[in-house]
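Trainee: sequence and predicted structure below; questions after.
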Amino acid sequence: MSRTAPTAALKGVVKASRTTSQNDSIYNEMLSAILEQRLAPGTKLSEDTLGEIFGVSRTVIRTVLQRLAHEKIVRIQPNRGAFVAEPSPEEAREVMQARRLIEEGMIRDAIRNQSPENIGELRRSVAAERLSLEKGDHEAWVRLSGDFHLMLAAVAGNKTLLAFLKELVSRTSLIIVQYQKGTLSPCSCDEHTEIIDAIVARNENHAIALMKAHLKACEDQLNLCESDEKADLYSIFAKPIKEAGKSRTAM
């Protein structure tokens, strides 16, 4: 018993590890598909179809969907299933406000904890971001732009903050996919570079001001006005109905 019990326990650990790895792999593939706009907001995510695609049970898919739902990337509706989230304009504004608040503290910690190695990683990230813009690869740009902020959070060294920011960045990417207006410009890359330069110079106030201005500029590039008001069916159809009534009377 003393020999078989540890063996059974070890097998359980290995099985759990494989399951976790499988779930993480499916999660990452689905998250990338959503953030790279291959799965548009509002798309229904069928458990049966996804299970067939990934060669796993519905239980595994359901676990992944619940994880994405916890991060507000997917919405699960009772008796209807799971759908790629469609953030409202109000949600978009709240997410951007939250980012402005927490990334100020992130900048302060990044200035204290920076090293030549992670500054080099940040600059390479911006270079990759700029290349995606030059190629017109919108999906890659959305992902890389978010990655820059997550890398900066990693430099700050606060794991709790990094986990929270990861959710906000993922939601921001989804918001950009849904509400981005106009064409992309290299301005965001220039702003990222300026933030890095201010961090290297340990100019805290300037770096914070740059980050706040950058996030505000990102929000200004979103079309958050047109969807604020719901369509009024009465006002849309009132005139035709009235005219139709007159025509029937005339007849």
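Mentor: It's in. Because the structure is a prediction, the values reported are computed rather than measured. Numbers count the residues shown, from 1 in each chain.
Trainee: going forward, measure contacts and count neighbours with C-alpha atoms only.
Mentor: OK.
Trainee: burial of Glu222, as a residue count?
Mentor: Wrong residue type there; residue 222 is Leu, not Glu. Neighbour count for Leu222, taken as other C-alpha atoms under 10 Å: 19.
Trainee: nope, Ile208 is what I meant
Mentor: 21.
Trainee: contacts only, for it.
Mentor: Going by C-alpha atoms under 8 Å, 6 or more residues apart in numbering, Ile208 touches 104, 107-108.
Trainee: if I look at it, how far off is His214?
Mentor: With distances taken as C-alpha to C-alpha, to the nearest Å, Ile208 is found 10 Å from His214.
Trainee: same question, Arg58
Mentor: Between Arg58 and His214 the computed distance is 42 Å (C-alpha to C-alpha).
Trainee: ok, these two, which is more surrounded?
Mentor: His214 (19 against 16).
Trainee: the residue nearest the centre of the chain sits in which helix or strand?
Mentor: Centroid check for the chain by C-alpha atoms, centre = their mean gives Ser170 as the closest residue, at 1.7 Å. Ser170 belongs to helix 159-179 when assigned by DSSP states H and E.
Trainee: buried residues in that helix?
Mentor: By neighbour count on 16 or more other C-alpha atoms under 10 Å, the buried set for helix 159-179 is 161-162, 165-179.
Trainee: do the same with stretch 134-144
Mentor: Within stretch 134-144, the residues that qualify as buried by neighbour count (16+ other C-alpha under 10 Å) are 138-144.
Trainee: what of stretch 89-98?
Mentor: Neighbour-count burial for stretch 89-98, with 16+ other C-alpha under 10 Å as criterion, is recorded at 89, 92-93, 95-96.
Trainee: show me the residues you listed that map onto helices.
Mentor: When DSSP state H is applied, the buried residues of stretch 89-98 are split such that 89, 92-93, 95-96 fall in helices.
Trainee: let me know the closest of the residues you listed to Gly12.
Mentor: Val95 (39.9 Å; C-alpha to C-alpha).
Trainee: the helix or strand harbouring Gly12 packs against which elements?
Mentor: Applying DSSP H and E as the criterion places Gly12 in helix 4-35. On a contact count with 3 or more C-alpha pairs under 8 Å, 6 or more residues apart in numbering; DSSP states H and E, helix 4-35 meets helix 58-70, helix 138-156, helix 159-179.
Trainee: possible to save these as JSON lines with distance to Ile199?
Mentor: Shown next, in JSON lines, are the helices and strands packed on helix 4-35 (distance: least, C-alpha to C-alpha, whole Å):
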{"stretch": "helix 58-70", "distance to Ile199": "33"}
{"stretch": "helix 138-156", "distance to Ile199": "10"}
{"stretch": "helix 159-179", "distance to Ile199": "18"}
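Trainee: ok, which of those helices comes nearest Leu39?
Mentor: helix 159-179 (10.2 Å).
Trainee: another one to put next to it:
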Amino acid sequence: MNKQTIPASSLIKNAAGDSVAAALSLAIHEHRLAPGTKLGEDEIGEIFGVSRTVVRAALQSLAHIQLVEIQRNRGAFVAQPSLTEAREVFEARELLEPRTARTAAARARPEDIELLKRHIADEHAALAAADHGRALRLSGSFHIEIARIADQATIAGFIEALIARSSLIIALYWRRESALCESFAHHALVEAIAAGNGQRAEELMRSHLVDLHTALDLKDRTAPARSLRDALRP
């Protein structure tokens, strides 16, 4: 049977689309692109030096993971979660992540603990530099790593999607910036996981997520606008 070869031009387009999607995703998670921001295909294409076809593919991939909303006859926008969704996302995290932390405590290896500690160190560095968007992204990655350590691929996929939505929700409804700085919760979690104390890890994760949830001001509001070019500037 002859193997079907993929044209080089298609591979290049896919790579370019993935690169644009990754840059947009990073800007969204680091809050350089606010919820509700219009993502014009022509402007993005000009910024990255790619065609509208490539941009369209990147936006479609982000829409698939609900970071972007594509509205008929209006174009693409950074997703803007509703108040109801904000509550549901954090309630879902409070159900899933504590049990995942318990499982992680039973399965963590020394190298896993070191990786979690590096995440915390990077998060501290971002906070010290007042780069709260990057600190938030690193915090989300910390939670995703715990799900990975638990070795529950399906649940980890759910948690990763919930954390992506959480970033947008926090961009809209955050009211207590100090909660972002309460990284002692992550330290305590790592200590419990390293000690293999599943019950303690579960309790700490639940308390941490409840605290994040209560730091939200769940009232209607619009995130501040920002130039697309400025937001995507390297």
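Mentor: All right, it came through fine. Keep in mind that what you see is a predicted model, and the values were worked out from it rather than measured.
Trainee: next, the TM-score between them, please.
Mentor: Scored against TM-score structural alignment, normalised by the length of the second structure, the superposed chains reach a TM-score of 0.86; 221 aligned residues with a C-alpha RMSD of 2.0 Å.
Trainee: quick one on the thing from earlier: wait, which of the helices and strands packed on helix 4-35 of the first structure is closest to Arg124 of the first structure?
Mentor: helix 138-156 (9.6 Å).
Trainee: okay, the closest one sits on what stretch of the second structure?
Mentor: Using TM-score structural alignment, helix 138-156 of the first structure corresponds to residues 132-150 of the second structure.
Trainee: hang on, the earlier thing: inside helices: which ones of the contacts of Ile208 of the first structure?
Mentor: Short answer: these in helices (DSSP H) are 104, 107-108.
Trainee: which one of these sits closest to Glu194 of the first structure?
Mentor: Closest approach between those and Glu194 of the first structure, by C-alpha to C-alpha: Ile107, at 12.8 Å.
Trainee: since we're on the aligned residue in the second structure for the closest one, how many residues are nearby?
Mentor: Correspondence of Ile107 of the first structure to the second structure, assessed by TM-score structural alignment: Ala101. Number of residues near Ala101 of the second structure (other C-alpha under 10 Å) recorded here: 30.
Trainee: and if you look at Ala156 of the first structure?
Mentor: Ala156 of the first structure is flanked by 22 other residues according to other C-alpha under 10 Å.
Trainee: and if you look at Asp217 of the second structure?
Mentor: Neighbours of Asp217 of the second structure using other C-alpha under 10 Å come to 15.
Trainee: please name the nearest non-neighbouring residue to it.
Mentor: Residue nearest to Asp217 of the second structure in three dimensions, not counting chain neighbours: Tyr173, with 5.0 Å by C-alpha to C-alpha, 6 or more residues apart in numbering.
Trainee: show me the contacts for the aligned residue in the first structure for that neighbour.
Mentor: Mapped onto the first structure by TM-score structural alignment, Tyr173 of the second structure lines up with Tyr179. Residues in contact with Tyr179 of the first structure (C-alpha under 8 Å, 6+ apart) are 222-224.
Trainee: now do Met1 of the second structure
Mentor: Taking C-alpha under 8 Å, 6+ apart, we find Met1 of the second structure in contact with no residue.
Trainee: so which of the helices and strands packed on helix 4-35 of the first structure gets nearest Ile34 of the first structure?
Mentor: Closest approach to Ile34 of the first structure among those is made by helix 159-179 (7.4 Å; C-alpha to C-alpha).
Trainee: ok and that closest one relative to helix 58-70, angle-wise?
Mentor: Per axes from the mean of the first three to the mean of the last three C-alpha atoms, to 10 degrees, the angle that helix 159-179 of the first structure makes with helix 58-70 is 90 degrees.
Trainee: before we move on, the earlier item: I'd say the residue nearest to the centre of the first structure and Leu35 touch.
Mentor: Yes. With contact defined as C-alpha atoms under 8 Å, Ser170 of the first structure and Leu35 form a contacting pair (7.2 Å).
Trainee: hmm, back to that, and the match of Ile107 of the first structure, what does it touch?
Mentor: 146-147, 150, 193, 198, 201-202, 205.
Trainee: and it, how far from Ala195 of the second structure?
Mentor: As judged by C-alpha to C-alpha, Ala101 of the second structure and Ala195 of the second structure stand 12 Å apart.
Trainee: what do these two both touch?
Mentor: Common contacts of Ala101 of the second structure and Ala195, defined by C-alpha under 8 Å, 6+ apart, are absent altogether.
Trainee: ok, back up a step: mean per-residue distance, the match of helix 138-156 of the first structure to the first structure?
Mentor: After superposition onto the first structure, stretch 132-150 of the second structure sits on average 1.0 Å from its aligned residues (mean C-alpha distance after the TM-score superposition for the first structure).
Trainee: and for that stretch, what's in contact with it?
Mentor: 29-32, 97, 100-101, 103-108, 112, 116, 119-120, 122-124, 126-127, 153, 155-156, 159-160, 163-164, 167, 180.
Trainee: one more pass at 6 Å, please.
Mentor: With contact meaning C-alpha atoms under 6 Å, 6 or more residues apart in numbering, stretch 132-150 of the second structure is reached by 29-31, 100, 103-104, 108, 123, 126, 156, 160.
Trainee: closest to Leu67 of the second structure out of the residues you listed?
Mentor: Leu67 of the second structure lies nearest to His29 out of those, by C-alpha to C-alpha, at 9.2 Å.
Trainee: and the closest one, what does it touch?
Mentor: Shown in contact with His29 of the second structure (C-alpha under 6 Å, 6+ apart): 137, 167.
Trainee: translate it into the numbering of the first structure.
Mentor: Mapped onto the first structure by TM-score structural alignment, His29 of the second structure lines up with Leu35.
Trainee: one more: Asp211 of the second structure?
Mentor: In the first structure, Asp211 of the second structure lands on Ala217 (TM-score structural alignment).
Trainee: can you count the residues close to that match?
Mentor: Residues lying near Ala217 of the first structure (other C-alpha under 10 Å) number 14.
Trainee: host element of it?
Mentor: If you go by DSSP H and E, Ala217 of the first structure is part of helix 204-220.
Trainee: can you give me the angle that helix makes with helix 159-179?
Mentor: Helix 204-220 of the first structure and helix 159-179 meet at an angle of 30 degrees, taking the same axes, to 10 degrees as the criterion.
Trainee: let me know the secondary structure of Asp228 of the first structure.
Mentor: Secondary structure, DSSP: H, G, I helix; E, B strand; the rest coil: Asp228 of the first structure is coil.
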